[in-house]
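Student: Next come a sequence and a model predicted from it.
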Amino acid sequence: MCAGKMHAGEPDIDASLVNRAIAAQFPQWAGLPVEPVGSVGTSNAMYRLGADMVVRFPRTAGVANDVDKEHAWLPRLAPSLPVAVPVPLVKGKPTEGYPWPWSVYHWLDGENPAPGHLADPGLLAKDLAEFVTALHGIDPASGPLSYRGEPLEARDASTRSAIAELRGIVDAEAATAVWDAALKAPVWAGSPVWIHADLQPGNLLVAQGRLSAVIDFGCMGLGDPAVDLIVAWYVLPACVRDAFRDAVGADDATWARGRGWALSIALPELTYYRDTNPVMAAIARHVIHELLADPGRAV
């Protein structure tokens, strides 16, 4: 089943709403079976529509604001990427009981990777590096700023606040040391590049151990390439991180900022989802543990 409500003001979204919206706006698909997608995603409620489509209803106004961006840019980015990404079919309008735009996409097969239980971490690291490199190499002309396009130092207050709130749950001193080291790293001096900005397990699909698709591009846009390095701690085990780093060509400063980005995302996730999404909270705990246990490569 879809995860329950996680955000203040989140509307009631269920299969009945999806059926009514489809019948009213896209009658050619009326009568197709609608089934909730088992997902712990926090941005969209998803429902399988027939055999080869998926309906995504944003859970918050902020996520709804990304619908137009995804429809405009995903078809342009897809041909340059080495794995499948969501292809929007139609955009729905607000409907009775639901105030925002929504989307129907092609369905993509695959399963979310389970950190600690990867079939072949080395191959997955290679696949992820190829995706990240390809995405960062796409012409950034006219691209929008990423949701996570700010400099890392802009996240200082929220990160330290999360560390303080989680004292006793995480090692506050060790987390602060990782964060301080990230802030000391030189800032990105190059031009902003295309980034996904949320390469977490729930936004990746694997088939037979290989990366088959990258989904949920709501955070995408232009920013520091270090943001996409979060996947090194969110998904990959320590034994393949150096190989991933070498494959993406991350220098010391970019790698340090990547660690900082991962920490600055995982800490607030743990504080926000502790009581509403235990799977997301467990992922955040895993990331924090990996970051605090990883001293980084000797240079």
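Tutor: Good, I have the coordinates.
Student: going forward, measure contacts and count neighbours with C-alpha atoms only.
Tutor: OK.
Student: now the helices: where do they sit in the protein?
Tutor: 15-25, 61-64, 67-77, 121-136, 156-165, 172-184, 231-234, 238-248, 252-273, 278-293 (DSSP state H).
Student: Flag every buried residue along the fifth one.
Tutor: When you say that, I think you mean helix 156-165. Residues of helix 156-165 classed as buried: 156, 159, 160, 162, 163 (neighbour count, 16 or more other CA atoms under 10 Å).
Student: Now tabulate those residues in CSV and tack on distance to residue 250.
Tutor: Formatted as CSV, these follow (distance: CA to CA, whole Å):
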residue, distance to residue 250
156, 23
159, 23
160, 26
162, 27
163, 27
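Student: for the helices of the chain, which one sits closest to residue 192?
Tutor: Closest to residue 192 of the helices of the chain is helix 121-136 (CA to CA; 9.0 Å).
Student: Packing partners of that closest one?
Tutor: strand 193-195, strand 210-214, helix 238-248 (3 or more CA pairs under 8 Å, 6 or more residues apart in numbering; DSSP states H and E).
Student: Format these as a markdown table; extra columns: distance to residue 62.
Tutor: Listed next are the helices and strands packed on helix 121-136 as a markdown table, based on distance: least, CA to CA, whole Å:
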| stretch | distance to residue 62 |
| --- | --- |
| strand 193-195 | 19 |
| strand 210-214 | 21 |
| helix 238-248 | 31 |
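Student: Between these, which one is closest to residue 100.
Tutor: Nearest to residue 100, of those and by CA to CA, is strand 210-214 at 24.2 Å.
Student: Give me the neighbour count for residue 48.
Tutor: By other CA atoms under 10 Å, the residues close to residue 48 number 22.
Student: separation between it and residue 104?
Tutor: Counting by CA to CA, to the nearest Å, the gap from residue 48 to residue 104 is 10 Å.
Student: Second structure follows, compare the two:
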Amino acid sequence: MHADQVDVTTDIVAALIREQFPRWSGETIRRVSSTGTVNAIFRIGNDLSARFPLRLADASEALAVLEQEARASAELALVSRFPVPEPVALGKPGAGYPMPWSVQTWLPGTVASDADPSGSDAFAEDLAAFIAALRDAGTRGRVFSGDNRGGVLAHHDDWMAKCFAESEGLLDVDRLRQVWSHFRELPRTGADVMSHSDLIPGNVLVEGDRLSGVLDTGGFGAADPALDLVSAWHLLRPGPREVLRRRLACDDLEWERGKAWAFEQAVGLVWYYVETNPAMSSLGRRTLDRLLESTQ
């Protein structure tokens, strides 16, 4: 999926576990099929999962990221009303893999991309309850500090210009430019709140038509209150989407900003993964369709 991607195999994972965590060396190692774009995931026995960053980075810098993600995941676990993975251990480079890696608890369930809950009001209620619990946790004085989604919309102009250039022939770029020209001007009024930051179908577990768990919690941090509203567009159809909006008491501006963050993410998904990860590219298209229908 990435030009700088690192190959990770079951044999490499088994060797790393034998060397660094021999207490798990008797467990079965299985690669987990996933549309994820950041980590290769391997199951260790029935209760653990190992996550290996896919993109090559300086080992010390990668370790700092994993340590921060572990702290964020542990903090989110204390406030979530739904099961989330909890950090267990950090591994070191070795056995042909050049970077540190992490071990978490394994959560059973089906990802929402495989069991579509988009028409369920009950799922929308659960999702809103999850987001509300994170917001209620309080930032303890922290503010957004990063270059990803969650800060100032207009700071993404360069990225969006690249996306529009790469999307020629794939999408109606003229219309997308017009939509972004509106979104980028939306003012920010609310203070930062604690946010999951990536509520897409692959990070949400369902059982029946209910939320049963949330994955990829290492991005938990302070951000625009509208950021987690991307879930309304990635995960829900119009009826349940309104359920989530009412439950979170979103005013018009916050709702529009949620659309803007979902738009920024979706446009990038379409072209970047069109050949290497068709499922993610399709997610981007579906989310864009929902957003454009809502702006007509």
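Tutor: Here it is on my side, so go on. Computed from a prediction, not measured in an experiment: that's the story for all the values here.
Student: Spit out the residues that contact residue 48 and residue 104 of the first structure alike.
Tutor: 54, 55 (CA atoms under 8 Å, 6 or more residues apart in numbering).
Student: hang on, the earlier thing: okay if I get the helices and strands packed on helix 121-136 of the first structure as CSV plus mean neighbour count and distance to residue 40 of the first structure?
Tutor: As requested, those are arranged in CSV below (neighbours: other CA atoms under 10 Å; distance: least, CA to CA, whole Å):
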stretch, mean neighbour count, distance to residue 40 of the first structure
strand 193-195, 27, 22
strand 210-214, 22, 16
helix 238-248, 17, 25
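Student: right, and those - which one's nearest residue 52 of the first structure?
Tutor: Residue 52 of the first structure lies closest, by CA to CA, to one member of those: strand 210-214, at 15.1 Å.
Student: now the angle between helix 121-136 and the closest one, please.
Tutor: Interaxial angle, strand 210-214 of the first structure versus helix 121-136 (axes from the mean of the first three to the mean of the last three CA atoms, to 10 degrees): 30 degrees.
Student: Strand 210-214 of the first structure vs the second structure, average offset?
Tutor: Compared with the second structure after fitting, strand 210-214 of the first structure has a mean deviation of 0.8 Å; criterion: mean CA distance after the TM-score superposition for the first structure.
Student: Where does that strand end up in the second structure?
Tutor: Using TM-score structural alignment, the residues of the second structure aligned to strand 210-214 of the first structure are 210-214.
Student: Stretch 22-42 of the first structure too?
Tutor: Mapping stretch 22-42 of the first structure onto the second structure (TM-score structural alignment) gives residues 17-37.
Student: what's the spacing between the matching stretch and its chain's center?
Tutor: 22 Å (CA atoms, centre = their mean, to the nearest Å).
Student: tell me which residues in that stretch are buried?
Tutor: So stretch 17-37 of the second structure, judged by 16+ other CA under 10 Å, has buried residues 17, 25, 27, 29, 30, 31, 35, 36.
Student: With stretch 52-69 of the first structure instead?
Tutor: Applying 16+ other CA under 10 Å to stretch 52-69 of the first structure flags 53-60, 63-64, 66-67, 69 as buried.
Student: residues in contact with it?
Tutor: Stretch 52-69 of the first structure has contacts (CA under 8 Å, 6+ apart) with 7, 9-11, 13, 18, 42-49, 100-108, 218-219.
Student: Swap in 6 Å and give it another go.
Tutor: With contact meaning CA atoms under 6 Å, 6 or more residues apart in numbering, stretch 52-69 of the first structure is reached by 10, 43-48, 102-107, 218.
Student: I'd like to know which of those residues are buried.
Tutor: Among the contacts of stretch 52-69 of the first structure, those buried by neighbour count (16+ other CA under 10 Å) are 43-48, 102-107, 218.
Student: and residue 7 of the second structure, what pairs with it in the first structure?
Tutor: Using TM-score structural alignment as the criterion, residue 7 of the second structure maps onto residue 12 of the first structure.
Student: Can you tell me how far its match is from residue 6 of the first structure?
Tutor: Counting by CA to CA, the gap from residue 12 of the first structure to residue 6 of the first structure is 11 Å.
Student: Name the residue in the two with the higher neighbour count.
Tutor: residue 6 (16 against 11).
Student: Spatially central residue in the first structure, please.
Tutor: Taking CA atoms, centre = their mean as the criterion, residue 198 is the residue nearest the geometric centre of the first structure, at 2.7 Å.
Student: Under the alignment, what does it map to in the second structure?
Tutor: By TM-score structural alignment, residue 198 of the first structure lines up with residue 198.
Student: need the contact list for that match.
Tutor: By CA under 6 Å, 6+ apart, residue 198 of the second structure has no neighbours at all.
Student: Distance check, it against residue 218 of the second structure.
Tutor: To residue 218 of the second structure, residue 198 of the second structure is 10 Å away according to CA to CA.
Student: Please apply the same query to residue 73 of the second structure.
Tutor: 5 Å.
Student: what do you get for residue 6 of the second structure?
Tutor: On the measure of CA to CA, residue 6 of the second structure and residue 218 of the second structure end up 21 Å apart.
Student: what's the answer for residue 237 of the second structure, then?
Tutor: 27 Å.
Student: Also residue 148 of the second structure?
Tutor: Applying CA to CA to residue 148 of the second structure and residue 218 of the second structure gives a distance of 14 Å.
Student: Likewise for residue 98 of the second structure?
Tutor: 21 Å.
Student: before we move on, what about residue 248 of the second structure?
Tutor: 23 Å.
Student: do the same with residue 234 of the second structure
Tutor: For residue 234 of the second structure, the distance to residue 218 of the second structure - CA to CA - is 19 Å.
Student: tell me, how many neighbours does residue 123 of the first structure end up with?
Tutor: Under the criterion other CA under 10 Å, the count of neighbours that residue 123 of the first structure has is 16.
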